[in-house]
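S.K.: What follows is a predicted structure for the sequence shown.
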Amino acid sequence: MTHPPRPAEHPTEAVADPTGTARSRLDRSFFLRDAPEVAPDLLGRVLAVDTGEGTVELRLTEVEAYFGANDPGSHARNGRTARNASMFGPPGHLYVYFTYGMHYCANVVCSPDGTASGVLLRGGEVLTGHEIVARRRATARRGVEYARGPARLASALGLDLTHDAADLCAPGDDAPMRILHGTPPAPDLIGCGPRTGVGGAGADTPWRFYIEGDPTVSPYRAHVPRRRARPAGDAPNGPAGGARPR
């Protein structure tokens, strides 16, 4: 297991919090770096979301970086579209998308405006708002499952397409969404490896970062090619045919 170096020049790298900055917000300059650099530095940070139900705070434990139009695993690989436009926007905003006809996933946009750089939020530990999250994630058997995986994380925080392009660095103490400094893990507790479910040329890119041993980190799953649907007359196991449901 390799461990990425933490950016020594960034003032928020300290594991301890002697100056009491854990509750202060990350500003936009934090996200001006490219996604592969921002991603490991997001571990241990706290994403706070205010809604009509109350506030949920979540400590980030697992993330993945996607960077530029040449990244074969990125939504930006085929250029800018209405769906991925927020990923090309200014840093410090959310890029939220809808997938598989039922789930939402959230990314933090990085790099200068126009770069298409983002960090997928894959897992986290709920710190506050447990009762709110328990209602949203009623099927979860244990608390560690509330936000283990990107769709579960978005559900726990109540995120959907109305939050796409939301500004995480908006001024004012009443901003409804923000990322706090939190307490980053020690460098030797940061693991990295291939991104979950990414195949092809980007399959081996080690841009998935996580806190070693944390129970809220989702299990790694390699890419599984989808089977092409068969014509109905060629179905071997009955009239339904097509690819096996997943």
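M.R.: Happy to help now that I have it.
S.K.: From here on, just use CA atoms for contacts and neighbour counts.
M.R.: Fine.
S.K.: Tell me the first helix or strand C-terminal of the longest strand seen in the chain.
M.R.: Longest strand in the chain, counting residues (DSSP state E): strand 54-67. Secondary structure here is assigned by DSSP states H and E; on that basis, the next helix or strand after strand 54-67 toward the C-terminus is strand 94-99.
S.K.: Put this next to the previous one:
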Amino acid sequence: MIDLYYWTTPNGHKVSIFLEETGLDYTIHPVNIGKGEQFDPAFLKIAPNNRIPAIVDQHPVDGGAPIPLFESGAILLYLADKTGKLIPQDLRGRNAALQWLFWQMGGLGPMAGQNHHFSQYAPEKLPYAIERYVKETARLYAVMDKRLGEAAYLAGDEYSIADIAAYPWVVPYERQGQDLANFPNLKRWFDAIAARPAVQRAYAKAEAINPPKPMDEAEKKILFGQDADTVRKH
């Protein structure tokens, strides 16, 4: 049994997609980050960075005590190793998957996240910041498009945790100022993943938990007003 501490963000979707793809038994524990539930002391014991997703594996393969984990990339790698699924088992394939997983964690996610913030949520529209992150998002899309012109998936011939990590960050491409028609290989990949039943199940659960709605000012204050004192007081 996997306890999944989750909210309906791209990083949250990564883990729910993996769990749906592999059929692992799991329970979702919603953590409404717009209401500040990420600061609950019980959650912070699992995820000291006060971010979702996090998991607790109640039955780790070593037979020992439950294992808590935070950080979506670490969770995907842990679950892939636990199941032996969605990561190539050969040396070269495994490392191809890992490099694209880390590429997403260090590049696509942070840059697209800043794109979202400055283009959608910032109280003041700063043209330089918006242009900076829209262009960088386009550059990263082009990197994916080039790679996907060489292989079916980011790690090669096999669908893997690298694809699962990247896909949710491409879903809001219109909000990122991107047109998938400009990236035909990426569009082929995107459409193929969107059609996977496990992906559709994961997104259906997300919509049931948190139906799409505009973020209100109270939520923005909680999400975008954090600093060092936020950590210290919790």
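M.R.: It's in. Note that the coordinates shown come from a computational prediction; the quantities given were computed from them, not determined experimentally.
S.K.: Any idea what the TM-score is?
M.R.: Between these two chains, after superposing, the TM-score reads 0.24 (TM-score structural alignment, normalised by the length of structure 2); 93 aligned residues with a Cα RMSD of 5.9 Å.
S.K.: ok, now how distant is Val126 of structure 1 from Val133 of structure 1?
M.R.: Taking Cα to Cα, to the nearest Å as the measure, Val126 of structure 1 falls 8 Å from Val133 of structure 1.
S.K.: swap that for Arg122 of structure 1, please
M.R.: Taking Cα to Cα as the measure, Arg122 of structure 1 and Val133 of structure 1 are separated by 16 Å.
S.K.: Of those two, give the one with the bigger neighbour count.
M.R.: The residue with more neighbours, out of Arg122 of structure 1 and Val133 and counting by other Cα atoms under 10 Å, is Arg122; that gives 28 against 23.
S.K.: for the helix or strand containing that one, packing partners?
M.R.: Assessed by DSSP H and E, Arg122 of structure 1 sits inside strand 117-128. Judged by 3 or more Cα pairs under 8 Å, 6 or more residues apart in numbering; DSSP states H and E, the packing partners of strand 117-128 of structure 1 are helix 35-42, strand 54-67, strand 103-110, helix 150-157.
S.K.: if I pick the closest residue in space to Val119 of structure 1 that isn't next to it in sequence, what's in contact with it?
M.R.: Nearest residue to Val119 of structure 1 in three dimensions, chain neighbours excluded: Ala65, at 4.5 Å (Cα to Cα, 6 or more residues apart in numbering). For Ala65 of structure 1, the contacting residues are 35-36, 39, 117-120, 207-208, by Cα atoms under 8 Å, 6 or more residues apart in numbering.
S.K.: got it, and Ala151 of structure 1?
M.R.: Ala151 of structure 1 neighbours (Cα under 8 Å, 6+ apart): 103-105, 122.
S.K.: Tell me the one among the residues you listed nearest to Leu153 of structure 1.
M.R.: Using Cα to Cα, the shortest approach to Leu153 of structure 1 within those belongs to Arg122, at 6.8 Å.
S.K.: Tell me, how many residues neighbour the residue lying closest to the closest one once chain neighbours are set aside?
M.R.: Of all residues beyond its chain neighbours, the one nearest Arg122 of structure 1 is Pro150 (4.1 Å), with distances taken as Cα to Cα, 6+ apart. The criterion is other Cα under 10 Å. On that basis, Pro150 of structure 1 has 22 neighbouring residues.
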